[in-house]
Each structure stands twice: as C-alpha cells, then as structure tokens.
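J.: the following comprises the amino acid sequence and a computationally predicted model.
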Amino acid sequence: MAQLLHTLRQQVVPYPNDHFSGRGIVLTVGFNQLKFLKVNLKMIELTATKLSIQIWYTSSQISHDNMIELLRTAPSINASACCFITAQCRTLTQVWQLNATRVYNPKLDGLQTYGFPYKPAAIISATFSEVLFLDCDAFVTRDPEELFISDPMYLKFGALFYPDAHKSRQDPAVWTVFNTSCAEHEYEFDSAMILVDKRRVWNGLYLTKLMNDHNQVFYRHVTDGDKDTFRLAFRYMQIKYYLVMTPCSTGSFDGTRFCGLTLCKTDSLSQHIYINHIHLFKYENIKYSPITLGYTRIGLGDFYNNSYFFQHCQLYNGPTSCFHILKKYNEKMTQDNCYYGNISLEEIEDHAYMLNESLVSEKSKNNRVLMSKTNNFMPNFVENLIKYLK
C-alpha cells in the first residue's frame, strides 16, 4: 500500500487556475437515491439561497430525461445536471459541453453496489472553485451561503469536515503507511457534508479521488467507504483541515431516554444548525415521523477541551441503534459504551430560536448539552421533510 500511495501521489495534477470559479452546492445521485434528491432540492429551494447547484450523475445509471424531470422538482433554484460520461451539463432550457479534460471520471474498480467514488470525483469536477458537497439525504435547514462567507475556520483552513460517531478504527500500522501522526483518538469523518475551497486543498482532494479509484484496496484495508479517504489523503498530502466537533443529533425522546437517529451539522462556532443528515433511517427501516424526528440534542462549547461522550451503538433489545451525546462518560454505560440512563431535566429547553439567534450562550462557555424540540432549533424542518418525503 505504501508503494501504491507513492505512485498515486505522483499522479496528482496541478490545480487548473483558469477553470473553476464561484461557489456552489454539489450533489451526486444514483438511481436508488432519486427520491431523496427530490426532497433535497425542495429543501434547498425553501432557503431561497442564491448558490448554484450541480448534480453529478452517470448516464449508465440514470437517463438524461430522468434528470430533467428531477430538475422540475424545484424550478426556482439555479440547478444543473452534469454527466460524467458525456461531460455535459443541462438545465431545463439548455445543454452545454464541459472541458472533458476537467471532468475527472471515477473508476469503480469492480465496486457494484455503492457509488462512493463519485463523491470526490464530483467535488473536483464541479465547475465551482468553492464547494459545499451534500449527500442526497443531507438536508439543508437554512441558507448555507453564510458558511462560505463568514465561517472563521473555513476561512482559515479552506476545508471543514464533520465527524461520524466513531473513533478511528484503523489498524495502528495505517498511520505509519500514511506517514502521519497517529489519530486514533480523532473521530472518523461523516462525509455527508464537506465544505472546501478547492484552490487551497486541491492536492488533498485529488489524492482522495485517486484513492477512491482504487477502492478495492482502500475500502478493504483502510476505511469504511469513502469517508476516511478524505481524512487520510489530506494527512498524507499534509493539507490542513478543520473538524467541526459539535455533536448533534435529531431523534426520538420518550420523556426518559433520547435516541439520536441523524447527524446534524453546525458552523464551526456552533451558532446555527445548517445541515441534518438523516442517517440511520435508511439503514434500519425507521419511519419518518414527528416522533422519530421530534427532538434534537447538541453539545455546545469547546469539544476539544472537554469530555463530551459521542457514540453510536444499540442497547440490548433496543429497537434501533442510536447516537448518544453526553457531557461526560458516566457509570450508566454498558461495556460497549451504550448509555442506558435517563436524560437530565436541566438539559431540556423549550425556546424557539429565531433565524439569526445563536445557539451558543453564556452557559456554553462551561460546555453544556442542550436538548429541545427539533422545530425550536430548525423551524418547520420536521413538517417540511415529512411532507416532501411522502
């Protein structure tokens, strides 16, 4: 693997300064994701964002006509469908040819079931110089253009990533192969949302694409799908990034216990929730309802200087697995780090936040876990999501 990495590093091409421009949202879609993408476009439309959107697909899976029908879902947004195979983009009214040498077609390397390699390929192929990438089931809750303009850690590093609820599971030898410091205590990435300035982090992105082209090697021995190829590629190329360690999840609350079923994403200062990745529903056949999406739980403050407990696990005889967010590890933990205790009443708040009102308060300086009805944090999110999913 070390030799393969060395070879791939030599294949990284320079950033094409004269090709990319502007900011935009990028998504990829396969045939089984069309339902979620339609909802995603409707949710983007509700924010009235001025950002352009590019949806990348392959005509071997989805026809051009199907993509046009998809665009009709949200006619008021500036969206185009871009095909890897033909190197063309199309809207409801026009079709244009891209520079085929700047369309970095993914290689599936025998991978039949999942389209993970399309993600980094779409990010570097999109005509934007700054990209917000979203999975089809990662839904916006407010206009994300603010992140490009004013997020301090994005402006500093040029790359924001978000955690999955798992500490690194790589074999210790991996860190040596990738010539990087051991990050066994760092969380793995949830690549459902990625914010990057391609000009500044191009080498890391391009190596990520190449690693995904060789998915039979890297998925088998290093990472679960595409998500940690970003982390390891950036580390190998010595490209700095910022991991937004604000644990946040939407789920159900029965008055005693909270079961988180999504991974929601904030800005780097934890002021607002921008994206809600409806994570476990598709894996565990959970019904979308005001109950399963009713409450949201978030850890506020400085994650790096506290003992927040953030874990994904399933209690014995539990109907589903859950995301657990606690202020610190405590005695009500099972051996596999599942929390079986009750939610503290002091953590529950019933305050409807205004659009520009920050979740962070004076109390957050000492770190706090906050839980409230989801619509208090993300107005009308639950109703709109359920309406569009029907």
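T.: Perfect, thanks for sending it.

J.: CA only for contacts and neighbour counts going forward, please
T.: Will do.

J.: roughly how far apart are residue 231 and residue 149?
T.: 24 Å (Cα to Cα, to the nearest Å).

J.: and these two? Which one has more around it.
T.: Comparing residue 231 with residue 149 by other Cα atoms under 10 Å, the one with more neighbours is residue 231, at 24 against 10.

J.: now for the nearest residue to the more buried one once chain neighbours are set aside: which residues touch it?
T.: Nearest residue to residue 231, sequence neighbours excluded (Cα to Cα, 6 or more residues apart in numbering): residue 189, at 7.1 Å. By Cα atoms under 8 Å, 6 or more residues apart in numbering, the residues touching residue 189 are 161-164, 227-228, 231.

J.: do the same with residue 127
T.: Residue 127 neighbours (Cα under 8 Å, 6+ apart): 19-21.

J.: from the contacts of residue 189, which single one is nearest residue 105?
T.: Using Cα to Cα, the shortest approach to residue 105 within the contacts of residue 189 belongs to residue 227, at 18.5 Å.

J.: would you mind measuring from the closest one to residue 62?
T.: In terms of Cα to Cα, residue 227 sits 24 Å off from residue 62.

J.: can you tell me the SS state at residue 188?
T.: strand (DSSP: H, G, I helix; E, B strand; the rest coil).

J.: who's more crowded, residue 227 and residue 62?
T.: residue 227 (22 against 16).

J.: surely that one and residue 191 touch.
T.: Yes - using Cα atoms under 8 Å, residue 227 is in contact with residue 191, at 5.0 Å.

J.: give the contact list for residue 209.
T.: 106, 117, 120-121.

J.: check residue 144 too.
T.: Here residue 144 is in contact with 49, 274 (Cα under 8 Å, 6+ apart).

J.: just residue 374 next, same as before
T.: 250, 293-296, 381-382.

J.: in strands only, show me those residues.
T.: 250, 295-296 (DSSP state E).

J.: which stretches in the stretch 201-350 of the chain count as helices?
T.: 215-221, 227-236, 281-284 (DSSP state H, counting those that start in this stretch).

J.: for the last one, buried residues please.
T.: Right, helix 281-284. Neighbour counts over helix 281-284 (16 or more other Cα atoms under 10 Å) mark residue 281 as buried.

J.: secondary structure element holding residue 59?
T.: Using DSSP states H and E, residue 59 is not contained in any helix or strand.

J.: ok, it to residue 72 distance?
T.: 18 Å.

J.: got the contact list for residue 128?
T.: 20-24.

J.: please report the distance of residue 166 from residue 184.
T.: 10 Å.

J.: another structure for you, compare them:
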Amino acid sequence: MNIYVQVNLAYIRFSLFLLLVDPLYLCGNKCCYSKYVFTKRGMWMNPKFLLRPYSNFFLKRTLTICLSALLALLLLYQFNQETVITNPSVWVPQKDELQRPLESRTATPNERRVFFRNIFTTLKNAKPRDPPEDFTAFKDEARCKLRDPMFASDGEREKLEAVSYDSLDGCMHVPDQYLESLTKMHTKFVGTIKSISSSTVRQLYPEDSGIVAVGGGRYSVLLATMLPKLRKNCTSLPVEIFIPDEDAAGDASFCQVFAPRYNAKCIYAKAIVGKIDIKLERFQYKPVAILLSSFKNVLFLDADNYVMKNIDKIFSAESYHDTGLIIWPDIWKRCTSPSFYKIAGINFDLTKRVRWGGDEISPVSRYTSAEQNSPEYLKTKVPFHDLDGPMPDSSSESGQLLINKVKHMDTLLLALYYNVYGKQWYFPLASQRGPGEGDKESYISAAYALKKPVYQVKTPLEFSGYFTDEFNGVGLLQHDFEQDYQLYKKAEELVAANQIRYGFYDPEYTYSSSFLKEFFHVGESAHSDVMFIHASFFKFDPWELSQNERFTYRGKQVRGFSLRDRINGEDFELEVFELMKEAFCIDKTVKYGYLEKKFKSKEDWEKACSYIDKHIVFLKRNP
C-alpha cells in the first residue's frame, strides 16, 4: 500500500472518530472541538482545545461535523477506486485496462505492479491447447530431408533442398486441429498487446538506458568476472541484474556488497510484481528480466558474455535509431517450420525468391538461373527462408540483444509468449529440435509477426578455441553492430549504382565470397570489430573449471582462447582468470550461495584457487 493511500486511510479514521465523538460533547455543557483555519495556502486542520459554553458555537460544531463527514466520504470513495486498480484480487483484467492511461508522470510501483500482473494474466489466458506427447506424428519422413544441422555458410546447392519449404514442412507440419487453437490464441494475445500505447510504456520505465542480465546461483558467479570486465572497458551504463526468487537468499551478499561496486543492482520479480501465476523456468527469465527492468533502452547480456569495447554510445547508433531492435547471428541455417508462419499470420510467397541467405542486396538474377526460378524448383530446392515472407538466414543467437521497449514493447511481450509456451510449441516450431533450441529465435520471430523493424548483424560470428585431435571451441565472437550496419548501407549503395554488373547470373556465386567477403570484408583487416566474447562453452565458474581441469590436454595446460589479433592483442583469458582470482580467492567479503554449496571444505576452495594460480602462471609464461 503506497503512502498516499495510508494518509487517506488515517484521515478517514480521524474524520469518522469526529463523527462518533462530537455528538457526545454536544450534549454536554462544554466541549472540545477542532477549529478549521483558512489560510492563503488552503484549508488545514488545527486542533485547538477550548472550553466554551455549548450555546456559543452550536452552528460552528454542526458545520464542522458535516464538513468532516463529506471529506471522509469523498476520501473513502477515492480509496475504494484505488483498491479496485491496485488490488489484483478484486480486479478482473480487461483488454482495455492494459492500456489504462496514466497521468503524465512516471508510473507508481502500484501501477507498474498492476500492468505487469495483467500481462501475466493475459499470457495465462492465451494458453494454446496442449501438444501431443511427441511430434513424430507431425513428421513426413519421405518429405523431411533435414538430417543434420546446416551451417549458415553452406552454399552447396545440392544440400539446400534440406531446408526448402517442402522439406521443412515435412519435418514438422502442424495438423489443422492444433493449428486452429494455436492461431486463435496467438491472435488473441497479439490483439491485446498491440493496444498498449507508447506513452504508457514511457511512463512504466523511469530510467533511460542500461544493461540487463540474469543472475542467480551459478550465473551470479559468472557475473563476478563479467561486471569488472565491463568496467575495465570504461563502459559506464548502469546494470540491473534479475535474481530469481529461489536464489535471492543465497545471492544476498553478491547483491548487497559486490554488485554496487560496479554500478549494478539486483531486481526481483516478487518485489516488482508479487506472485506470478505462471511458473517460470530459467530459459524464460531473459524476456522477464528485460520487461521488469527500469530501462526504456536495454542491452541484454548473458552472464557469460564479455564486452570487449566501450559501449556507452550504442543507444545513439543509427542502426538502433532506425529499428529499435538489434539481433546477432548464430552459425546455423534457419529451419523454422512453415506452420509457425501460418500461426503468426505471416504471409509467404512460394513462387518468389528475394535473397540468398543474408544477401538481400544483390539482384536475384545474380544467383538464380531461369530454370532455378520455376515454382517447383523454388518449393523443393531453394531454402524456404530465401523466399518472400519468412525471416532471413542465419538463425539468431540471443547471448546479446538490443531493444527499445517504447518501440518494441509488443515485440518483447510476444517473445515472452513464445518463451512461456516454448517447450510445448514454439521452440520446436522455430528450430525443429536443432542445436541451441530455446529462446534464441523468439525476438526476431516476434518482430516479423508484428511487422516491426529489426536488424540482424550480417557479419558471421567467429569461434575462439584450441586444437587437440580436433578443434575445441570455447567462445563466440560477435561483432560491432553499427560498423556492420554501415557496411551494409555502403553495399546497398554500391549494388544500386551497378545494377548491370551485379544483375548478371553468376554460376560461381557463393554467399561467403560473393557477399560476406566482398561487402563485409570477412577475413580481412577491414572486418568489423569484435564487440562481445560469449564464453558459453567453458564458463568461468571456478568450481566447474577446477573439478574438470578445463584448459588442459593430456595432462598439460593449453591456451583456450585464440584470435587475439581480432581483439587488438588483448589477453582475454589471462584477464578473466585474474578477475576470478580477485573475486573468489582474494576477496573474502562476498559470499556466493552456489559456491558455498559446491565447496564442501576449505581444501576444495584451496584446490580451485591453486588451479587458477597455476593457469595464470602458465598464461604469463606463454603469451
């Protein structure tokens, strides 16, 4: 209950007390009364205890009682109205309440609570029917040619039929009885969220821009190196860390002692929303964290994603201004089922090719001969996502995400919807049980469903790792989105000015050389800067690293992170190991609930710190 309501209640009780007590005094010879004094600032109550004969002020006392009664009734009515708005137990959410106009100010905590609770109620009410126990009945083995994941760079035409419309539809074709329910609930939810006004969103979020991450348990341990690395690059943007309720107690020291050192604070769903009716799992926390954060403009980072340059000006970038949503690529070809597009109301044209992978600049004639442009060929041999309507290749990677919530509140909420019902429906629809299936396709899918602008970085990610008998990847390098966008715009201008040159059919066209290398200088010195290293394979968790003796091969230590030339020679691995030593072996003021459970004894801690020390020595001796 906010302070305004508490004051109103106190005044109501006092006024009612006057109504009950004053008549008793009026019956006596003398009385105590409250005299109203009118000043230039308005009316205020000034209790004065005066002993006067009853006959001298009967009219004054009557006026006082009536006025008190009137004010009490008015305030009681106002309180009842406030109760209807802020108490979810008595408020039945309606579609029009979701966009209830706020006053021209920042929303109060109660108003935010009501809004968010209504969102979760709307999510719950838009639940599609349950899926079958498995999706094998949705698969046509004869048509489905997708056996193994395909790299986005794969350009061998004979392989591309595996991701054609005919193949992807055969891999997962949702029958009409399920399709109808999914479409109905999707349409219902979209209709509700599209009614939210941008002015309402502005008032919901008091802060302008910042970084959001999900902590809790092991992820708070990862943030113990990610946050210092962020500040070492001189990035000053504030950080909000979403802590799941079940991790709040174990992370109390991290939130109260460690996070504030780096201009970061922890936020909790229970404090902002209260009880959420929908059961959330960890993979669903990302959109919830973005939604509940106080920022209008958000850079979301996974806890194991390290910023490699100053990013203070990312929200003023042209690409962000133009779209309000920036997404980074994964390494795989997109294999979203055509059934998803039907559910989401996204039209597609099986007779019209518009791109090759991410190349939406070159004329189609550059890579398509006359015989390759027939309806049957386009349906069975050309990647479905190269046709008009679907999302382009490659698939998306959500370890980092830039979003303007004022422009894309509906996108964020629809992405949340895809996550809430992801395991049942939307994850297999998006990825067909492919690598990394999860929330990663939710954001671009939502933007396309709502016809909202989005820019996905064209420069492919790079792998950092080391060789043993085979290559062992330890990190994903993602690139500067604004540099990438400017290269894309230059490529557009170049192709537009040379339509004849780029319009001729080139049987040797490949996506890697004819698009990425020519226009984005992939593999050359003009390549876009590395902006993030997503250390998603060997996470910098001291317990896991030491227990499994990571960064060793046949008993000998090895360097894990390569491509130092791509990060200006910086020794990223050494830097993070030194940050681990500082956080977990030197600084004894912060307790981590996750590590307290893992390390059963002092010897366990000493083993982990010894492992860290030895690897630091090795890295310094082997630069």
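T.: Arrived safely. The model shown is predicted, which means the values in this text are computed figures rather than measured ones.

J.: buried among the contacts of residue 374 of the first structure? Make that a ChimeraX selection.
T.: In ChimeraX, this line selects whichever of the contacts of residue 374 of the first structure come out buried by 16+ other Cα under 10 Å:
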select :250,293,294,295,296,381,382
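
J.: how about JSON lines for the contacts of residue 374 of the first structure, with distance to residue 28 of the first structure added?
T.: Putting those into JSON lines (distance: Cα to Cα, whole Å) gives the following:
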{"residue": "250", "distance to residue 28 of the first structure": "24"}
{"residue": "293", "distance to residue 28 of the first structure": "25"}
{"residue": "294", "distance to residue 28 of the first structure": "28"}
{"residue": "295", "distance to residue 28 of the first structure": "29"}
{"residue": "296", "distance to residue 28 of the first structure": "27"}
{"residue": "381", "distance to residue 28 of the first structure": "23"}
{"residue": "382", "distance to residue 28 of the first structure": "24"}
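
J.: just the element for the residue positioned nearest the centre of the second structure, please.
T.: Centroid-nearest residue in the second structure, with Cα atoms, centre = their mean: residue 287, separated by 3.7 Å. Per DSSP H and E, residue 287 of the second structure falls inside helix 285-292.

J.: cool, residue 43 of the first structure as well?
T.: helix 34-47.

J.: list the buried residues of that helix.
T.: Buried residues in helix 34-47 of the first structure (16+ other Cα under 10 Å): 34-46.

J.: check the alignment and tell me where residue 277 of the first structure lands in the second structure.
T.: Counting by TM-score structural alignment, residue 277 of the first structure corresponds to residue 534 in the second structure.

J.: surely that match meets residue 305?
T.: Yes - taking contacts as Cα under 8 Å, residue 534 of the second structure lies within contact range of residue 305: 4.2 Å.

J.: when the two are compared, which one has more neighbours?
T.: Between residue 534 of the second structure and residue 305, counted using other Cα under 10 Å, the more crowded position is residue 305 (27 against 23).

J.: quick check: closest non-adjacent residue to the aligned partner of the more buried one in the first structure.
T.: In the first structure, residue 305 of the second structure lines up with residue 138, judged by TM-score structural alignment. In space, and not counting its chain neighbours, residue 138 of the first structure is closest to residue 277: 4.0 Å by Cα to Cα, 6+ apart.

J.: was I right to think the one you found contacts residue 191?
T.: No - with contact defined as Cα under 8 Å, residue 277 of the first structure does not reach residue 191; the gap is 10.0 Å.

J.: overlap in contacts of these two?
T.: With Cα under 8 Å, 6+ apart as the test, residue 277 of the first structure and residue 191 both reach residue 135.

J.: what does the host helix or strand of residue 83 of the second structure correspond to over in the first structure?
T.: Using DSSP H and E, residue 83 of the second structure maps to helix 58-86. Aligned using TM-score structural alignment, helix 58-86 of the second structure spans no residues in the first structure.

J.: swap in stretch 284-291 of the second structure?
T.: Against the first structure, stretch 284-291 of the second structure falls on residues 117-124 (TM-score structural alignment).

J.: map the residue nearest to residue 231 of the first structure across to the second structure for me.
T.: Checking TM-score structural alignment: residue 189 of the first structure goes with residue 396.

J.: how near is that match to residue 450 of the second structure?
T.: 18 Å.

J.: which non-adjacent residue is nearest residue 324 of the first structure?
T.: Nearest one to residue 324 of the first structure, counting by Cα to Cα, 6+ apart, is residue 311 at 5.2 Å.

J.: right, and the one you found touches residue 165 too?
T.: Yes - Residue 311 of the first structure lies in contact with residue 165 (Cα under 8 Å); the separation is 4.9 Å.

J.: mind listing the shared neighbours of those two?
T.: Joint contacts of residue 311 of the first structure and residue 165 (Cα under 8 Å, 6+ apart) are residue 323.

J.: coming back round to it: next up, the contacts around the match of residue 305 of the second structure.
T.: Here residue 138 of the first structure is in contact with 40, 192-193, 275-278 (Cα under 8 Å, 6+ apart).

J.: try it again at 7 Å.
T.: By Cα atoms under 7 Å, 6 or more residues apart in numbering, the contact list for residue 138 of the first structure reads 192, 275-278.

J.: among those, which are located in strands?
T.: 275-277.

J.: contact partners for residue 117 of the first structure?
T.: Residue 117 of the first structure touches 106, 108, 209, 212-213, 226, counting by Cα under 7 Å, 6+ apart.

J.: how about 6 Å then?
T.: Counting by Cα atoms under 6 Å, 6 or more residues apart in numbering, residue 117 of the first structure touches 106, 212.

J.: if anything else comes up later, I'll come back, but that's it for now.
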